[in-house]
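> show me the folded form of this:
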Amino acid sequence: MAARITASVYTSHVPAIGAALDLGKSQEDYWKPVFAGYDFSKQWMRDNPPDVIFLVYNDHATAFSLEMIPTFAIGTAAEYQPADEGWGPRPVPKVIGHPELASHIAQSVIQQDFDLTIVNKMDVDHGLTVPLSLMCGEQDPLKGAWPCPVIPFAVNVVQYPVPSGRRCFMLGQAIRKAVESFDEDLNVHIWGTGGMSHQLQGARAGLINREWDNAWLDQMIADPSACAQRNHIDYVREAGSEGIELVMWLIARGAMTDVAGGPPPRVAHRFYHVPASNTAVGHLILENR
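Below you'll find the model as predicted:
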């Protein structure tokens, strides 16, 4: 018996999506199309419940600041509180971790020559909680709970230098090997979050590139190795300064079995919508065959 990755999930983690949910605005005309794109996903989660979610996201200066910026940080704690990002923590349940699997992944990945920062205590911000809300539905912060333990994996895509897409893709392959060497029968989902095209500041603030986003999705699905070779400047030029968050999707894509010689994954769901706040929302579910 061993753990295995059965699916990967990819989604934007726009903070305004969390605010729309928390303020009861999800059925307003502006937000309705965004949330409709996740109706399938919530049912899919109920039909394909994971034992653990390995969730790749970026911290937005809550757990980490410019004083200390790990490139890759894995959460090994038993639980994580929703972060206060300046307007109070989101009204969602705390996140329960999986210290045993997280510690095993850390050991295995570091032995595969990836340097990880081990984090035993941190709060988690919208980068992690918004994807959970989109995929799992709204939860009562006092009585409710997320459907399974979550291993937070924070990637620095905020302060340069940031890791390359190629490095992230290789890291995903190392994570898959780590999961498969864990001696417990666990169904693991790996999620890559952030993106798609957006820029929050400067002369190009509000930039959205639908054509590039969808071409990038096509390539990530069909030819992830080639997608991983894209240079940073391509993301910045075509998808805006925050479009670099998409390298986190390549961690999840690298963990799929086709990259190790297995059959291509099944595209269970694909969704794209503009706008949500000033961001293009992308979403994808891939299942290992």
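> going forward, measure contacts and count neighbours with C-alpha atoms only.
Fine.
> gap between the helix or strand encompassing Ala280 and the chain center?
Secondary-structure assignment from DSSP states H and E places Ala280 in strand 279-287. A distance of 10 Å separates the centroid of the chain from that of strand 279-287, by C-alpha atoms, centre = their mean, to the nearest Å.
> before we compare anything, build this one as well:
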Amino acid sequence: MARITAGVASSHIPALGVAIDLDKTQEAYWKPALAGYEWTREWEKAEKPDVVILVYNDHASAFDMRVIPTFAIGCSEEFKPADEGWGPRPVPVVKGHPDLAWHIAQSCILDEFDMTIINEMDVDHGLTVPLSLMFGQPDEWPARVIPLAVNVVTYPPPSGNRCWALGEAIRRAVESFPEDLNVQVWGTGGMSHQLQGERAGLINKEWDNRFLDRLEGDTDELRHVPHIEYLRETGSEGIEMVMWLIMRGAMGKTTRALHRHYHVPASNTAVGHLVLEPVD
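Have a look, this model is predicted:
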């Protein structure tokens, strides 16, 4: 039986990818932001996940205003790095796990989640930057990856409660897959940041850290936080944090934090990172 063994949450700031790609990781500005991932890279080497279900949002690379899926799951054999305007990142092609992806799609749809099935798409920094942060710069990624894209760009994004419930459905799907697989679920995006308007540059350290606190333990308080609170407290892009709740929902009732990292600023954004394990 496949099993979910851990959850990972992380910002997916594109500038972190640039710092890695251009070998700037030891520069004074980037070093403290990236230092919090050193523990996780060593931990991942020991954990050796077979599959990562990576929750992220597309930034007009695979989807645009013509097609706006709320939840889209990638079921292809592979996904190439997207050209976001300056060429694709120099990272390996992402290898998928079609059998598990199709199983999750079928299970979630029959569990009354209307998933959009994607058989061809490129993946942008929202997905590739977390892979670089957690796995470094290998010749090929050490795990198969199932992309799960969530609309947090165009109104209306899904509620925190719906995201948490999707995580619960994904857990049920994984546990009903007969192959013996070590599966991790990653939630990416955030933390507090706003990229435009009068509040551009907003960072709310207190709210961010309270959010991290509530991902650990047995509370489900975060599933009930309304959109307006994310907007008010964490800026227009802070809504990306609802994607972390898919990961949290997949962890079961109770979690234990193995590692935590928070740093500001990095490209006018708060960097948040958390590694959880399910307790029940």
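> report the TM-score for the pair.
For this chain pair, the superposition-based TM-score is 0.98 by TM-score structural alignment, normalised by the length of the second structure; 279 aligned residues with a C-alpha RMSD of 0.8 Å.
> one step back: what about the strand holding Ala280 of the first structure, how far off from the second structure?
Averaged over the aligned pairs, strand 279-287 of the first structure sits 0.4 Å from the second structure after superposition, using mean C-alpha distance after the TM-score superposition for the first structure.
> would you check the span in the second structure matched by that strand?
Alignment note (TM-score structural alignment): strand 279-287 of the first structure is matched to residues 269-277 of the second structure.
> what's next to that stretch, contact-wise?
5-11, 13, 33, 36-37, 40, 190-194, 201-203, 205, 208, 212, 216, 251, 255-265 (C-alpha atoms under 8 Å, 6 or more residues apart in numbering).
> for Ile285 of the first structure, which non-adjacent residue is closest in space?
Excluding its sequence neighbours, the residue lying closest to Ile285 of the first structure (C-alpha to C-alpha, 6 or more residues apart in numbering) is Val9, at 4.6 Å.
> is it true that that neighbour lies in a strand?
Yes - counting by DSSP: H, G, I helix; E, B strand; the rest coil, Val9 of the first structure falls inside a strand.
> show me the contact partners of the helix ranked longest in the second structure.
When the second structure is parsed with DSSP state H, its longest helix is helix 160-175. Applying C-alpha under 8 Å, 6+ apart, the contact partners of helix 160-175 of the second structure are 1-4, 100, 103-104, 107-108, 111, 113, 222-227, 242-243, 245-252.
> just checking, next helix/strand downstream of that helix?
Using DSSP H and E, the first helix or strand after helix 160-175 of the second structure is strand 182-188.
> so that next one corresponds to what in the first structure?
Going by TM-score structural alignment, strand 182-188 of the second structure lines up with residues 187-193 of the first structure.
> SS state for Pro130 of the second structure?
From three-state DSSP, the assignment for Pro130 of the second structure is helix.
> secondary structure element for the closest residue to it other than its chain neighbours?
The shortest distance from Pro130 of the second structure to any residue other than its chain neighbours is 5.7 Å, reached at His12 (C-alpha to C-alpha, 6+ apart). Under the assignment given by DSSP H and E, His12 of the second structure is not contained in any helix or strand.
> which strand or helix spans Pro50 of the first structure?
Going by DSSP H and E, Pro50 of the first structure is not in any helix or strand.
> what does Asp21 of the second structure correspond to in the first structure?
In the first structure, the residue paired with Asp21 of the second structure is Asp22, using TM-score structural alignment.
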